[in-house]
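Pasting the sequence and the predicted coordinates here, then a few questions.
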Amino acid sequence: MSCIRFNTPAQRQAMREQAPAMLTPEEAAALHPSPPVTEGKLRRLRLLAVHENPKIRESVASSYNTPDDVFLALASDPDEGVRACLARNESTPCDVLRMLADDSSETVRGWVAVNYFVPEDVMERLANDASRTVRSLVKWKTQLADAR
């Protein structure tokens, strides 16, 4: 049995007419505010950052609430997945992204290249990376920026 659903033109029109109004991101955020970041949450992030399971450390590396000193410590984590999560996190400090731009892992450097908040000097360095994949990601991101 196929999971593809084909709607008639009348069904599609009815769905359009009954569709809820779309909210802007700001309106959605106002309706669903994030809980405040407490000292308890920061203590938990610090504790989980040294957990033996790398998947748990990845969740800390992916958090927008991770303290800067924990970001710095995770930059030298032995697990590539943890460093990759750190490289793609938009909250990672620029100095940590600079460190990760020299990572031995092509995957980590690739995530640094596509991070929206990576400093320009890091992008220039990655444009000359030894990895063709990393150079291609830098070129792709530059083309996206130029298209705006």
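Arrived safely, thanks for sending.

Could you use CA atoms for every contact and neighbour count after this?
OK.

and the nearest residue to Asp68 once chain neighbours are set aside, how many neighbours does it have?
Distances taken as Cα to Cα, 6 or more residues apart in numbering place Pro93 nearest to Asp68, at 6.8 Å, with adjacent residues excluded. Pro93: 19 surrounding residues under other Cα atoms under 10 Å.

Use this one as the comparison:
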Amino acid sequence: MKRSSVWEDVISSYRSHHMDVAQNRTIPPEVMRLLCQHGNEAVRATWADKRRLPEDLLRSLSDDPSSLVRKKIAANAKSPIDSVKKLALGSDEDVARVAMFRLKSSDRVKRGMARSKAVRHE
């Protein structure tokens, strides 16, 4: 039996264990996808924090109906910048505030890296 099919069996048979599966650091991307499609906000929010989440799932979760999930996507350093920009322009003020902070932080990091490169080349 394939490893991911064991996880799929757990997900399909034991809804009460979805959070346990979501907190496991070794699950493959296919299982991450199943969990991100799950209706439980807490499970999706747990994954929205993960830096190892594939880009397509980060993008997908940026459209999640839950503002908690969208805030976590906005704060995730691995979230695509275009998704974060879209969240910054959204109607949910809390999500937009987190996204704007992330964008400003990202700009500061880029400027700092550019300055350190310029200093090294002097």
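Now that the structure is in, tell me what you want to look at. Not measured: the values here are computed from a predicted model.

Work out the TM-score between the chains.
Superposed pair, TM-score by TM-score structural alignment, normalised by the length of structure 2: 0.75. Supporting alignment: 107 aligned residues with a Cα RMSD of 1.9 Å.

Quick check: the aligned residue for the residue nearest to Asp68 of structure 1 in structure 2?
Applying TM-score structural alignment, one finds that Pro93 of structure 1 aligns to Pro54 in structure 2.

Tell me how far its match lies from Ser13 of structure 2.
25 Å (Cα to Cα, to the nearest Å).

thinking again about what came up before, so the match of Pro93 of structure 1 is in contact with Pro28, correct?
No: using Cα atoms under 8 Å, Pro54 of structure 2 is not in contact with Pro28; the gap is 10.4 Å.

which SSE is Lys85 of structure 2 in?
Secondary-structure assignment from DSSP states H and E places Lys85 of structure 2 in helix 81-88.

Which helix or strand lies directly C-terminal to that helix?
Following helix 81-88 of structure 2 in sequence, per DSSP H and E, is helix 93-121.

ok and that next one relative to helix 81-88, angle-wise?
140 degrees (axes from the mean of the first three to the mean of the last three Cα atoms, to 10 degrees).

helices or strands next to helix 93-121 of structure 2 in the packing?
In terms of contacts (3 or more Cα pairs under 8 Å, 6 or more residues apart in numbering; DSSP states H and E), helix 93-121 of structure 2 is packed against helix 67-75, helix 81-88.

For the shortest one, give me the average deviation versus structure 1.
In the superposition against structure 1, helix 81-88 of structure 2 averages 1.4 Å from its aligned positions (mean Cα distance after the TM-score superposition for structure 1).

Using neighbour counts, pick out the buried residues of that helix.
Ile81, Ser83, Val84, Lys85, Leu87, Ala88 (16 or more other Cα atoms under 10 Å).
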